[in-house]
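Q: Need a 3D model of the following:
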Amino acid sequence: MRDDAGPRELADELERRLPSGRVLTDPGVTRSYAHDEAEWAPHGLPAAVVRPRTAEEVRTVVRACLDHGVPLVTRGAGTGLSGGANAVDGCVVLSTEAMTAIREIDPLERLAVVEPGVVNEDLRTACAEHGLWYPPDPASARWSTIGGNVATNAGGLCCVKYGVTRDYVLGLQFVTGTGELVRVGRRTAKGVAGYDLTSLLVGSEGTLGVITEVTVRLRPLREPEHTVAGHFASVVDAGRAVAAVAEAGVTPSALELIDRHCLAAVDAWKHMGLSTEAEVVLLGRSDAPGPAGEQEADVMLGCFERAGATYAVRSTDQHEAEALFEARRLAYPALERLGPVLTEDICVPKAAVPEMLGRIDAIAARHDTLIANIAHAGDGNLHPLLITPPGDERARDRAQAAFADIIAEALALGGTVTGEHGVGLLKRDGLSDELGPAVLALNRTVKDALDPRHVFNPGKVVAFPREDA
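A: The predicted structure is shown next:
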C-alpha cells in the first residue's frame, strides 16, 4: 500500500509555491479529474489536482513531483478514449485547462503558437479569421484540446487527405523528466538539425514530458466541399465502396462510415430527421478546386453505385450534407446515452476494410454483443463501438472478449491497434503483440532516457513491471 505522507507533503508544498487557487485537494473535486472517457479502464484517486497557468508553474509542479517521488498525470479536457489520462492512487493530476492562450497566428509563415489547453475548434475559428485552416479535426474538436490532440496524435475526418496531428506540429516547449523547460522543433519551412524529438513527443501520451506550448503548421482555407452520400445494405458492401474509391485514385477530403445504430441514436437524441432506412451510410467529400471537385465527387458516386449502394446521390443541399456530417460527429455521445460504450480504434490497410468489417460482424455474433460502427473509412481507421446494458456484468465480459478479438483480427490483417485514440491502458497488450519484444524494449529505452524517474503517467502505453505494482 502506498504511503500517503509523500503526496500530502507535496500538496502542501505546491500550495505554498504556487499562486492561490492552483491546487485542489478536496476529494469530491479531485475525483472528477480521475479518469477520461474510456469505459472500464482502471483509475485511482489523485492526491491533488494542479491547474497551472504558465510554463514556469508547470516546471514547479514537475520538480516537486520529482523531489517527492510522486507520479504526475497530465490531463487536457478528459475526452480521451483509451485511459491515457487516468490517475493512479496518490498522484498529482496536472490539468492544462487554464492554459488557453492563442499566442500567435502568423499568416506569412502560416503557423500558430498555442498553449496546450486551447480547444481544437477555438483554434480553427481563430485561424479562419486570417484565411487559414488547422486541419486535424477529431470528432471531439468542440471539446478536446490541442495538448490532448498532440498527446494522442489525433486525426479526424480530414486526415484521409490532410494527415494527422504529427503532420502539423512544428515545435514544442515542454518540461522534461529532469525538470528542465526546453524547446524542440522549428518555425522554418525546412529543418533537419538533430533527432526529431518533436515527432517523438507527439503521440507519447504524457509519458515523456509535459507539453506547455505547441507551434502548429496552418494551411489556406479550403474550397467548398462536394458531398456524396450512399446507402448500403451491409458494412461489407460499404467497405467495398471504400476500397473502390482508393483503387480509382481519388483522395477524398473525407470518407466516413456511420451505421443505422448510430444514426438512430443521434436522431433519438437530437431529432434531426435522419433516415435510418439504410444499414450503413457512407459519406464522401471532395474539396478539390473548381471542376476537379465535381469530377472527384462523380467518381466516388460511381464507386458507391458499383459496390452495391441501394441509393447514392451527390448532394446539392449544403444544409443536408452538413447535417449528415454533424450526425457522424455526434455518434459517440449519442450512443453513450444507451449504456456503457467500449470504443475501438483499429486501423487496417484500405484494401482490408471490407474484410475487417465482415470480421467485426462475425465477432459481434460470436460474443452476442451489439457493435455499432463509425469509421474514418477512407484511411482504414475503424471505430467499432461495443454497447452493453447498464449493470450487466456478463454483457461487459462478452464485450471485453470481443474487444480483444477485434484487435487480434486487425493485427492479422496487417493493421494496428490504434489509429488516433492512443494506447493508454486499454491497448497495452495489443501494443505488445503488434511491436514484439525487441521493439518494445526500444520503446522502454526511450522512456528510461526521457523520464528516468518514471514520474510521467506511469503504467500507460509501454508499462514497466514496477509501474503496475
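Q: all contacts plus neighbour counts: C-alpha atoms, from now on.
A: OK.
Q: And Arg328, how close does it get to Cys158?
A: 13 Å (C-alpha to C-alpha, to the nearest Å).
Q: cool, Phe456 as well?
A: For Phe456, the distance to Cys158 (C-alpha to C-alpha) stands at 31 Å.
Q: ok, these two, which is more surrounded?
A: Per other C-alpha atoms under 10 Å, whichever of Phe456 and Cys158 has more neighbours is Phe456, with 28 against 22.
Q: I figured the more buried one hits Ser204, correct?
A: No - taking contacts as C-alpha atoms under 8 Å, Phe456 lies outside contact range of Ser204: 10.6 Å.
Q: Centre-most residue in the protein?
A: His421 (3.5 Å; C-alpha atoms, centre = their mean).
Q: So it sits against Val150, correct?
A: No - with contact defined as C-alpha under 8 Å, His421 does not reach Val150; the gap is 10.8 Å.
Q: Give me the neighbour count for Gly131.
A: So Gly131, with other C-alpha under 10 Å, has 14 neighbours.
Q: you'd agree it is up against Glu223?
A: No - look at Gly131 against Glu223 with C-alpha under 8 Å: they stay out of range, at 11.5 Å.
Q: Which positions within stretch 433-444 qualify as buried?
A: Buried residues in stretch 433-444, defined by neighbour count with 16 or more other C-alpha atoms under 10 Å: 433-434, 440.
Q: Now, the residues you listed that are in helices?
A: If you go by DSSP state H, the buried residues of stretch 433-444 have 433-434, 440 in helices.
Q: Show me which of the residues you listed is closest to Arg396.
A: Closest to Arg396 out of those is Asp433 (23.1 Å), distances taken as C-alpha to C-alpha.
Q: For Gln400, see how far away the closest one is.
A: Between Asp433 and Gln400 the distance is 17 Å, computed by C-alpha to C-alpha.
Q: How many residues are close by Ala297?
A: 27.
Q: Here is a second sequence; please produce its structure as well for comparison:
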Amino acid sequence: MGSIVEDLKSRLGPEKVSTDEATLAWHAVDQAPVLDYQQPAAVVFAESAEDVQAVIRSCSHHAVAVVARGAGTGVSGGAHATRNSVVLSLERMNRILDLNPDDETAVVEPGVVNAVLNEAAAVHGLMFAPDPASFRMSTIGGNVATNAGGLRCAKYGVTRDSVLALDVVLADGSLIHTGHQTFKGVAGYDLTGLFVGSEGTLGIVVGVTVRLKYLPREVHTIAAFYPDFRRAASGVLAVGRARVQPAIMELLDGGTLAQLDSLHGSDLSSRGRSLLLIQTDGFGAGAEADVVRAVLAAGGAVVTTEASAEAEQLVELRRSSRGVEVDDEYRVGEDVAVPRSRLVDYVAALEVMAAAHSVNLKVVAHAGDGNLHPTFWIDRLDDAVDKEAMNRLNLALDASIATALEMGGTITGEHGVGQYKLRWLGLEQAEPVRELQRRIKQLFDPAGILNPGKAI
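A: Model (predicted):
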C-alpha cells in the first residue's frame, strides 16, 4: 500500500498523512461494538475542501476506500475503518465561516464541535438546536452524517430539520453545493436531505449551512418520579393529550437512576424507580410547566419544582446516562423508536424479553418522539467469551428489534445504521426499497470507495 501513502504525501504534504501505529489504531474505530477490526493504511488530516478533493482523487486513482471521520463519537460503526482504507479525518476543518444573526444562519466546516457553534450562537441569543449527548465532543459533520438527534428533538427536530445547504465532495473529487440560504426552497430534488444521514457513503461534506433557533429566555424543568417505568411512559402520553409541547421529555428507568447515583453521588433512586424529566422553554415556559405538573400529579407522579441548579444537574445527568461504559460485544446500547402510543407496550416487552433471556437491562428514552435507548448486557467471565451468554444477549437484541418493528417502529432513531445494524436493515426495508438505495449509491459512487459496507 506504499503507493497510496506516497501519493497522499505528495498531494497534501507529509505532515497531513500519518501511518503511525497508535494513530491508525485510534482512528480505526468509533464507539460502536467492533465486529471485525480492520487497520487502515493511513489517516489523513484534511484542513480544507481542496485537501478533501485531493484525498478523494488519490483514493479513486488507487481504488482505495475512504472512511470520513469527525470526533469518532458514533455508536453504530459508521466510522469503522475497512481493511487498507484511508481514514479521512475532518477534525482540523473546524472554522465557523459565517454567523448571521439577522438571517439566523451559520456556515461551518464539518469539524466544528456542536458545543462550540452553540457558544458562538448564544452571543446573539441563538442556538443550534440538535443536541446529541456527545455535543461537547461531536462535530457538526458527524451530526449531519448520522442525522443526529438529542434531547431537544421533542420540540426542535433532528439535524436534517436544521440543515439548509451543504458543500460536498463527490467520489470523483468534484465539489458541489446543494440547498439554499433561505428557510424555504423547493427547486429540484432535495439533495441536501439525501446527503444528511447518508453516513459518508454518497459524498464527503466539507461545508454546512445551518438554521439557528432562538435561545430560550426562560426554561422550566419538571422532575416526575414514578414507582415504575411503565407508569412514567404513560405520563408522556398524558402530557401529549394536554397539548403541551415540551422541549425535552426524557425517561430514565430504575437501573439508570442507580447507575447515575453510583457515578455522581446523587440520590435519584431514593425518590422513585423511574424519572420523567420534562423541560419547557420560551416565553410561555412557566404556563406550560404548570399544566405539565398538574397532569403528571394527577397520574400519580411525585412532581417536584426544581431549583435552577438542580434542574441543570438533572439535565446533565441525563446527558451522561449512557454511563462510563463503551459498547462492546458484552454490552450493546440500542436505538429503536416506536410510535409514542406504543411506548408503554414496548417498555413492558423489553422487561419481559430481558427476563426471558436472562440478560441485564436499563433504559433511557427521548420519550417525546418515541426514541428509546435500551442497553442490554451480560457479565464478563474474566477474559473468556461465554458463548452461551453471548447467544442469549444476541437473542434479546434480535427480539428488541423485531418487537419494535411489529409496533410500527424503526431499527434506528438517530444513531444511524453504520456497520452494526446492517444485519437488521432488511427486516425494516423491503427489497425494492433497498435496491433503489443501492442504485443511488451506484450513481454517486460507481467505484464503491466511499465508506463501503455501511448504511445500506
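Q: Contacts only, for Gly197 of structure 2.
A: 144-148, 160, 416 (C-alpha atoms under 8 Å, 6 or more residues apart in numbering).
Q: Quick check: which element contains the aligned partner of Cys59 of structure 2 in structure 1?
A: Matched by TM-score structural alignment, Cys59 of structure 2 corresponds to Cys65 in structure 1. Using DSSP states H and E, Cys65 of structure 1 sits in helix 55-68.
Q: For that helix, name the packing helices and strands.
A: On a contact count with 3 or more C-alpha pairs under 8 Å, 6 or more residues apart in numbering; DSSP states H and E, helix 55-68 of structure 1 meets helix 5-17, strand 169-175, strand 181-185, strand 210-217.
Q: Which residues outside the last one are in contact with it?
A: When you say that, I think you mean strand 210-217 of structure 1. 54-55, 58, 74, 110-116, 134, 146-147, 168-176, 187.
Q: Just the buried ones from those?
A: The neighbour-count test (16+ other C-alpha under 10 Å) applied to those identifies 55, 58, 74, 110-116, 134, 146-147, 168-176, 187 as buried.
Q: which one of the ones in helices among the buried residues of stretch 433-444 of structure 1 is nearest Arg240 of structure 1?
A: Glu434 (26.0 Å).
Q: wait, isn't that closest one in contact with Gly414?
A: No - Glu434 of structure 1 is not in contact with Gly414 according to C-alpha under 8 Å; the separation is 9.4 Å.
Q: Relative to Ala241 of structure 1, how far out is Leu257 of structure 1?
A: 11 Å.
Q: okay, these two: which has more neighbours?
A: Between Leu257 of structure 1 and Ala241, Ala241 has the larger neighbour count (other C-alpha under 10 Å), namely 29 against 26.
Q: That one belongs to a strand, doesn't it?
A: No - going by DSSP: H, G, I helix; E, B strand; the rest coil, the assignment for Ala241 of structure 1 is helix, not a strand.
Q: Aligned to it, what sits in structure 2?
A: Under the alignment (TM-score structural alignment), Ala241 of structure 1 maps onto Gly235.
Q: Ok, Asp448 of structure 1 next?
A: Under the alignment (TM-score structural alignment), Asp448 of structure 1 maps onto Gln442 of structure 2.
Q: I'd say that match and Gly448 touch.
A: Yes - the pair Gln442 of structure 2 / Gly448 is scored as a contact, 7.2 Å apart, by C-alpha under 8 Å.
Q: of these two, who's got more company?
A: When neighbours are counted by other C-alpha under 10 Å, Gln442 of structure 2 and Gly448 differ, and Gly448 comes out ahead with 20 against 13.
Q: The one helix or strand Asn143 of structure 2 maps to aligns to what range in structure 1?
A: For Asn143 of structure 2, the host element (DSSP H and E) is helix 140-146. Here helix 140-146 of structure 2 aligns to structure 1 at residues 146-152, judged by TM-score structural alignment.
Q: next one: stretch 408-422 of structure 2
A: With TM-score structural alignment as the criterion, stretch 408-422 of structure 2 aligns to 414-428.
Q: Centre of the chain to that stretch, how far?
A: Computed by C-alpha atoms, centre = their mean, to the nearest Å, the separation of stretch 414-428 of structure 1 from the middle of its chain amounts to 10 Å.
Q: Over to stretch 295-315 of structure 2?
A: 26 Å.
Q: Mind listing what's buried along that stretch?
A: Buried residues in stretch 295-315 of structure 2, counting neighbours by 16+ other C-alpha under 10 Å, are found at 295-296, 301-303, 311, 314-315.
Q: Identify the residue of structure 1 aligned to Thr256 of structure 2.
A: Per TM-score structural alignment, the equivalent position to Thr256 of structure 2 in structure 1 is Cys262.
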